[in-house]
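Engineer: Turn this into a model:
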Amino acid sequence: MLSLLAATAAASDPIQWAELGLRPYLFEIGSFQLRYYSLAYLLGILLAYWHLSKMIKAPGAPMAQRHADDLFFYCTLGVILGGRLGYAAFYQPELFGGIELFQLWNGGMSFHGGVIGVLIAISWVAWRGNLNWLRVCDYIAVNVPLAYMLGRIANFINGELYGRPVESDVAWAMVFPGGGDIARHPSQLYQAGLEGLLLGVLLIALFWQTRARYRAGLLVGLFTVGMGVGRFVNEFFREPDAHLAHRVVETGLSQGQWLSIPMIAVGVIVVIYSLLRPPVGGSKTAPKPQAA
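Structural biologist: Predicted coordinates:
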């Protein structure tokens, strides 16, 4: 994808998304289509489960493999149900009371709703297993950004959730089929890069290369701040949902930005709380893995 953008950097005309040869599905058999968006969810969850299973084998893990297995199941439900219900609550309340609420392709999913769903799932597993809730959140948070990146790439492949019109010459500006004959920011790729790849690499490096995992709440706090700031910045380039465009006109900020502000505040509070408390197991000796 980056090589494609680099190859067109010198072009004077915007890139035509329709000429990239993209389609929303990998293959189809009859009326069945394996869509990239569904595939992104599946691969993201499997990747997160695989990496979480490796993480809990490192010293200091707050859970056993059976807890990771439970989290895999309940967090999957939390992402899907929370994401869809959150979209209806935050962006399109009229979906409640109709069959459209269950049509995941009609409107989409909410990241903030998915976060709430995952937090509920973690709370349930932590309560049943008598686990440290905040430390379990740390381990889950490390795995979210790269899965999120796959979802945003799928949005780009679908030609949806495109950006606002460019205000100056931007070599990688694109014309999307649903956005008229206007050159726009490929904001899906901005989000995939900033909130996905960059944040994911940072959290993974902190987990494996530092003692951050011994400070309860530090990783999930940094994740929350990073996602909130990334979303807030990228919303300046992303086209608001048509039925919520008035929010930008009235307040100067989009619905996503208003939802990101409390997210950033909560993340900062969690980071400060984590840094003010001693590391798990003391500051000099690494803790032993918690008994199953």
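
Engineer: C-alpha only now, for contacts and for neighbours.
Structural biologist: Noted.

Engineer: Helices of the stretch 1-150 of the chain, start to end?
Structural biologist: Applying DSSP state H, counting those that start in this stretch to the stretch 1-150 of the chain gives helices spanning 2-7, 36-55, 65-90, 111-129, 133-141, 144-158.

Engineer: could you dump these to CSV with distance to Pro240?
Structural biologist: CSV is the format used below for those (distance: least, Cα to Cα, whole Å):
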stretch, distance to Pro240
helix 2-7, 24
helix 36-55, 20
helix 65-90, 13
helix 111-129, 15
helix 133-141, 27
helix 144-158, 15
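
Engineer: Rebuild those helices as TSV, extending it with mean neighbour count and distance to Pro289.
Structural biologist: Output for those, formatted as TSV (neighbours: other Cα atoms under 10 Å; distance: least, Cα to Cα, whole Å):
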stretch	mean neighbour count	distance to Pro289
helix 2-7	10	41
helix 36-55	18	11
helix 65-90	20	12
helix 111-129	20	15
helix 133-141	23	12
helix 144-158	23	23
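
Engineer: Could you also give me the structure for this next sequence, so I can compare it with the first?
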Amino acid sequence: MPFLLIDFPSFSPIALQIGPFAIRWYALGYICGITFGWLYARALIKNDRLWAGSSPISLVQIDDFILWVTLGIIVGGRTGYVLFYNLPFFIEHPTAIFKLWEGGMSFHGGFLGCVVAVMGFARKNRISILSLGDITCGVAPIGIFLVRLTNFINGELWGRAADPSLPWAMIFPTGGDVPRHPSQLYEAGMEGLLLFIVLAVMIRRGALKRPGLILGSFILIYGLTRIIGEHFREPDVQLGYLWGGLTMGMLLSIPMLIVGLILIVLAVRRGAPEPIEAVR
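Structural biologist: Here you go, the predicted model:
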């Protein structure tokens, strides 16, 4: 074995345990992602300089929206995993659908769940769907970053075989003796950190004044970074490679490129709305 090869650190999947009560890293990633995202969303809403006059969403409304988006992430993410990644298994074992603690969430399903939550909440409260979508997508990379880190801590969703001379190639406990790319960290960097920085810069430059621009940019850039990341990530064993060597993650991300580009073009053509008064 090359001396540069890194053995995967031994992490416990449990982050905190008090008696029989245990919180796993995976769950903690979602909890912290939603919490930090909510705090960041409140900061954006309170900064009137980022909006065309002031935010069309109140602090009370974003507080209420947290429950909606949390349910959207959980229900959508699990439904997406069942339908897109392991349907035959769940048809044979339907009760396993509800065993969320065993893992199995789909970003694309979670995203669609968030879309439903945004549309439902916005219509109920008579606020802009696009602006609420902008806020949701502007803070989403925080959660993506943390969840990808927990994927790494759990030693799951590891990468494809790597050249043993690659300094950061790793031997994962469940990946055999093959040195692999730590693709979870690649995705955390691209889908999380990089995407967050790009959107944050856009927001500081006034992107929230054009409803739909952050939403479209998130969809487009995430689709691009996910497709890139899939080139280093080992496909799910039950699916393998699909048409032309594509993976399920790639196929689900391709429509995002089209939708994201359309939303960006429409937001730019639409321009900024007239300034509105604060709705604190």
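
Engineer: tm score of chain vs chain?
Structural biologist: The TM-score (TM-score structural alignment, normalised by the length of the second structure) is 0.93; 272 aligned residues with a Cα RMSD of 1.5 Å.

Engineer: ok, now which ones touch Met63 of the first structure?
Structural biologist: The neighbours of Met63 of the first structure, taking Cα atoms under 8 Å, 6 or more residues apart in numbering as the test, are Ile56, Leu131, Val136, Gln290, Ala291, Ala292.

Engineer: Give me the nearest residue to Pro167 of the second structure, chain neighbours excluded.
Structural biologist: Once flanking residues are discounted, Pro167 of the second structure sits nearest to Leu4: 5.5 Å by Cα to Cα, 6 or more residues apart in numbering.

Engineer: So the aligned residue in the first structure for the one you found versus Ala173 of the first structure, what's the distance?
Structural biologist: In the first structure, the residue matched to Leu4 of the second structure (TM-score structural alignment) is Asp13. Going from Asp13 of the first structure to Ala173 of the first structure by Cα to Cα, to the nearest Å gives 9 Å.

Engineer: Neighbour count: the two, which is higher?
Structural biologist: The neighbour comparison of Asp13 of the first structure against Ala173 (other Cα atoms under 10 Å) goes to Ala173, with 26 against 16.

Engineer: That one matches what in the second structure?
Structural biologist: Per TM-score structural alignment, Ala173 of the first structure is aligned with Ala169.

Engineer: next one: Tyr74 of the first structure
Structural biologist: Tyr74 of the first structure maps onto Trp68 in the second structure, with residues paired by TM-score structural alignment.

Engineer: who touches its match in this structure?
Structural biologist: Ala117, Val118, Phe121.

Engineer: Let's see that with 7 Å instead.
Structural biologist: Ala117 (Cα atoms under 7 Å, 6 or more residues apart in numbering).

Engineer: same deal with Met190 of the second structure?
Structural biologist: Here Met190 of the second structure is in contact with Thr225 (Cα under 7 Å, 6+ apart).

Engineer: Assign whatever residue of the first structure lines up with it to helix, strand or coil.
Structural biologist: Taking TM-score structural alignment, Met190 of the second structure has Leu194 as its aligned residue in the first structure. With DSSP: H, G, I helix; E, B strand; the rest coil as the basis, Leu194 of the first structure sits in helix.

Engineer: I'd assumed Arg180 was in contact with the match of Ala173 of the first structure.
Structural biologist: Yes: assessed by Cα atoms under 7 Å, Ala169 of the second structure is found in contact with Arg180 at 5.2 Å.

Engineer: Touching both of those two, which residues are there?
Structural biologist: Counting by Cα under 7 Å, 6+ apart, the contacts common to Ala169 of the second structure and Arg180 are Ala162.

Engineer: rewinding a little: figure out which of the helices of the stretch 1-150 of the first structure is closest to Gly252 of the first structure.
Structural biologist: helix 65-90 (17.7 Å; Cα to Cα).

Engineer: check contacts around the spatially most central residue of the second structure.
Structural biologist: For the second structure, the residue nearest the mean C-alpha position is Ile144 (3.9 Å; Cα atoms, centre = their mean). Contact analysis of Ile144 of the second structure by Cα under 7 Å, 6+ apart lists Ala188, Glu191, Gly192.

Engineer: and if you look at Gly221 of the first structure?
Structural biologist: Contacts of Gly221 of the first structure (Cα under 7 Å, 6+ apart): Gly267, Val268, Val270, Val271.

Engineer: What lines up with it in the second structure?
Structural biologist: Applying TM-score structural alignment, one finds that Gly221 of the first structure aligns to Gly216 in the second structure.

Engineer: likewise Pro278 of the first structure?
Structural biologist: Matched by TM-score structural alignment, Pro278 of the first structure corresponds to Gly271 in the second structure.

Engineer: related to what we said a few turns ago, for Glu234 of the second structure, see how far away the match of Tyr74 of the first structure is.
Structural biologist: Separation of Trp68 of the second structure from Glu234 of the second structure (Cα to Cα): 33 Å.

Engineer: Check Phe98 of the second structure too.
Structural biologist: According to Cα to Cα, Phe98 of the second structure stands 26 Å off from Glu234 of the second structure.

Engineer: Which one's more surrounded, those two?
Structural biologist: Glu234 (19 against 9).

Engineer: Surely that one touches Gly159?
Structural biologist: Yes: counting by Cα under 7 Å, Gly159 is a contact partner of Glu234 of the second structure at 4.8 Å.

Engineer: picking that back up, mind putting the contacts of Gly221 of the first structure into CSV with secondary structure?
Structural biologist: Below are the contacts of Gly221 of the first structure laid out as CSV (three-state DSSP):
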residue, secondary structure
Gly267, helix
Val268, helix
Val270, helix
Val271, helix
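
Engineer: so which of those is the most crowded?
Structural biologist: Gly267 (24 neighbours).

Engineer: Tell me the counterpart of it in the second structure.
Structural biologist: Using TM-score structural alignment, Gly267 of the first structure pairs with Gly260 in the second structure.

Engineer: Tell me the spacing between its match and Leu215 of the second structure.
Structural biologist: Where Leu215 of the second structure is concerned, Gly260 of the second structure sits at a distance of 7 Å (Cα to Cα).

Engineer: rewinding a little: Ala212 of the first structure is nearest to which of the helices of the stretch 1-150 of the first structure?
Structural biologist: Once the helices of the stretch 1-150 of the first structure are compared by Cα to Cα, helix 133-141 is nearest, at 9.5 Å.
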